[in-house]
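Engineer: the following comprises the amino acid sequence and a computationally predicted model.
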Amino acid sequence: MRRLIGFLVILAVVVAVALWFLSAPGRLDEAAFADLGTADLARGEEMFWAGGCASCHAAPGAKGDDKLTLSGGLAIKSDFGTFYAPNISPDTQAGIGDWTFRQFAEAMKKGTSPEGTHLYPSFPYTSYTRIAMSDLNDMWGYLQTLPASDNVAPDHALGFPFNIRRAVGLWNLLYLRNGAVIDFASPDEAVSRGQYLVEGPGHCGECHTPRSLIGGLELGEWLAGATNPDGEGIIPNITPDGSIKSWSAGDIAYYLESGFTPDFDTAGGSMVSVQENMAKLPASDREAIAAYLKAIPGRPNGYPARSN
């Protein structure tokens, strides 16, 4: 019996050490930062809107130029608790003004904070990890030109065990992936560009894809719709078999530009902010997003009750 107990103790220690190393925050290799050059601020602004930064990090209810002050504070409700979007303005105390580009890139692509702890995936780094380093460099340069704010966002309101950040490292092992979601045999230029925007900076799947019990995206049901994390209703299925089945690529592109559907309805809920962001992109990018959405596999609705 003593030998058995001793063995179990040793096994528990070995497992604990293994889990500690497996759950370590991710880092980027030095080679990832080579040959980036000076940031293209115009390109950085486009990536800022493509990434939807203002939708979460501007003050709740901000309009117009006030959306460029990324003071944080938006409450993001979930089954795991309430997350609050942080201040990412250039303020050196309340914001990210004292971050380096490496720290910014590791937050975006690895979900790792400057302090070496895990960020929670309410911040969509699982999508942002697909953003090219050159685009991150441009975005970082643009963020430095925005107004500073000394607002201190509230701490996340999470209960046990969801307040254990180290556990996010194990979650990352399951859900943090760099590769493309959809494997196209030979996509044309527009579809490839649309794939980059939708799967990466646009992080469309973060809302439009159903999630597992522990909050990971069910990639086999990519963009098939999901229950609304903010309350009642659903986030629609935007595959070719979903709510936009009858829309043409032109209809999709026009909706992203104007907010008007082919039936003369308008964007609602959190999609209002997303559409306003997309309206600031070049027309070719909106057309590329539409081409991608028409090219992906159709799926049954990913929210209860599912239909065929």
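Structural biologist: Done, it's in. Not measured: the values here are computed from a predicted model.
Engineer: make it CA atoms for all contacts and neighbour counts henceforth
Structural biologist: Will do.
Engineer: kindly provide the distance from residue 282 to residue 119.
Structural biologist: 31 Å (Cα to Cα, to the nearest Å).
Engineer: the more surrounded of those two?
Structural biologist: Neighbour totals were compared for residue 282 and residue 119, and residue 119 leads with 21 against 11 (other Cα atoms under 10 Å).
Engineer: try this one next to it:
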Amino acid sequence: MLRKLALVAGGIVIIALAAFWIVTMPQTIDAATMAAMKEGDANRGERIFWAGGCASCHAAPGAQDEARKVLSGGLELVSDFGTFVAPNISPSPQGIGDWSLQDFANALLKGVGKNGHHLYPSFPYTSYTRMQPQDVADLYAFIMTLPPSDKPSEPNRLAFPFNVRRGLGLWKLLFLDNGPAVDLENPSDQVKRGQYLVEALGHCGECHTPRNLIGGLDKSKWLAGALSPETGSDGKKGIVPNITTGPGGIGDWSAQDIAYALQSGFTPDFDSLGGSMTDVVANMAKLPDEDRQAIAAYLKVIPPHPDGFERH
């Protein structure tokens, strides 16, 4: 009897492990998505590059001006799950010089690296998954024109169980969704453009939306502000502000105020945007004014929320 029970238990374990292995298998883009991509336009890709904030994480820490186009990596993101280190994504052997467009698209749209492993969502593919395929191709074309760096990528420093990438397959089932973050009724073309810039390319929700215990975004509080996903050197978390028009947010800002802040870094009350927003402004300032106006139009019409964090 005990032997039969042991066999049954062993069979259940094997079935469970097999099921886990199947459901957590990395998923790659389909043939139809690849077929939708024409040859990339590097000139157009530069606009995608700045809108996507690639330099903010992948340029060397402290890089300025043209040096921000050298994507050697090295920025450390300290979180509750461990320390993530931004990799070299320059067009070199140490970076992604040997990546095909399909490899690149799998990373952005599916969160899967060239080696077929799940990527950690410190790389915001949960937003980039909403990118239009041709934008992916154009971005790839631009990055391949940038200066190569021979700096090796540094490994992440994560403890068990977060160092087991396979488990990310379950996390993706819960949180990797290429649908819109918010449903808008009859949005104008300008608002649609703003939604794409905020929800996909700009990945604003990755910092401005609170997360649950396992790191998923709480979309019921979309852009309501949050504790920073990063931990400071003092062991404390900063506050990422509410950018909806709800209490504590930017309800008293006009669309022009928002667009100007994204270009200049100055708020309507003569303060300045600081912290990681300085990099965001450096990126946004390189976009055409129509894109900043579109972002502003979107932020003015999304659902308002009170702060998604507690003020002390």
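Structural biologist: Sure thing, it's come through. Not measured: the values here are computed from a predicted model.
Engineer: tm score of chain vs chain?
Structural biologist: Here the TM-score for the pair of chains, by TM-score structural alignment, normalised by the length of structure 1, is 0.97; 305 aligned residues with a Cα RMSD of 1.2 Å.
Engineer: what is the equivalent residue in structure 2 for residue 4 of structure 1?
Structural biologist: Using TM-score structural alignment as the criterion, residue 4 of structure 1 maps onto residue 5 of structure 2.
Engineer: pretty sure its match is in a helix, no?
Structural biologist: Yes. Assigned with DSSP: H, G, I helix; E, B strand; the rest coil, residue 5 of structure 2 falls within a helix.
Engineer: what separates it from residue 272 of structure 2, distance-wise?
Structural biologist: Distance from residue 5 of structure 2 to residue 272 of structure 2, by Cα to Cα: 67 Å.
Engineer: so the two - more neighbours on which side?
Structural biologist: Shown here are residue 5 of structure 2 and residue 272; by other Cα under 10 Å, residue 272 has more neighbours (14 against 10).
Engineer: the more buried one matches what in structure 1?
Structural biologist: Mapped onto structure 1 by TM-score structural alignment, residue 272 of structure 2 lines up with residue 266.
Engineer: burial count for the residue nearest to its match when sequence neighbours are not counted?
Structural biologist: Excluding its sequence neighbours, the residue lying closest to residue 266 of structure 1 (Cα to Cα, 6 or more residues apart in numbering) is residue 260, at 4.6 Å. Neighbours of residue 260 of structure 1 under the rule other Cα under 10 Å: 16.
Engineer: any idea how far the residue nearest to the spatial centre of structure 2 lies from residue 109 of structure 2?
Structural biologist: Against the mean C-alpha coordinate of structure 2, by Cα atoms, centre = their mean, the closest residue is residue 124 at 2.1 Å. Distance, residue 124 of structure 2 to residue 109 of structure 2, by Cα to Cα: 10 Å.
Engineer: which residues does residue 75 of structure 1 contact?
Structural biologist: Applying Cα atoms under 8 Å, 6 or more residues apart in numbering, we find residue 75 of structure 1 in contact with 82, 83, 84, 85.
Engineer: these in strands, which ones?
Structural biologist: 82, 83, 84 (DSSP state E).
Engineer: ok, which stretches of structure 2 are helices?
Structural biologist: Ranges of helices within structure 2 are 2-23, 31-35, 42-52, 54-58, 101-110, 125-128, 133-143, 168-175, 189-196, 205-208, 255-264, 277-284, 289-301, based on DSSP state H.
Engineer: so which of the ones you listed is the most packed in?
Structural biologist: helix 125-128 (a mean of 26; mean count of other Cα atoms under 10 Å).
Engineer: give me the contacts around it.
Structural biologist: 107-111, 175-178, 199-201, 203, 205-206.
Engineer: got it, and stretch 278-286 of structure 2?
Structural biologist: Stretch 278-286 of structure 2 has contacts (Cα under 8 Å, 6+ apart) with 47, 50, 51, 53, 56, 261, 262, 263, 264, 265, 292.
Engineer: so how far is residue 84 of structure 2 from the fourth one?
Structural biologist: The one in question is residue 53 of structure 2. 17 Å.
Engineer: ok, now residue 295 of structure 2?
Structural biologist: As judged by Cα to Cα, residue 295 of structure 2 and residue 84 of structure 2 stand 29 Å apart.
Engineer: before we move on, what about residue 221 of structure 2?
Structural biologist: Look at residue 221 of structure 2 and residue 84 of structure 2: by Cα to Cα, they are 26 Å apart.
Engineer: likewise for residue 224 of structure 2?
Structural biologist: Distance check for residue 224 of structure 2 against residue 84 of structure 2: by Cα to Cα, it reads 25 Å.
Engineer: equivalent analysis for residue 128 of structure 2, please.
Structural biologist: 18 Å.
Engineer: what does residue 18 of structure 2 give?
Structural biologist: On the measure of Cα to Cα, residue 18 of structure 2 and residue 84 of structure 2 end up 29 Å apart.
Engineer: also residue 206 of structure 2?
Structural biologist: For residue 206 of structure 2 relative to residue 84 of structure 2 (Cα to Cα), the value is 15 Å.
Engineer: same deal with residue 246 of structure 2?
Structural biologist: 33 Å.
Engineer: tell me which of these two has more neighbours.
Structural biologist: Taking other Cα under 10 Å, residue 246 of structure 2 and residue 84 do not tie; residue 84 has more neighbours (21 against 17).
Engineer: contacting residues for residue 224 of structure 1?
Structural biologist: 208-210, 236-239, 242, 299-303.
Engineer: one more time with 6 Å, if that's ok
Structural biologist: Counting by Cα atoms under 6 Å, 6 or more residues apart in numbering, residue 224 of structure 1 touches 209, 237, 299, 301, 302.
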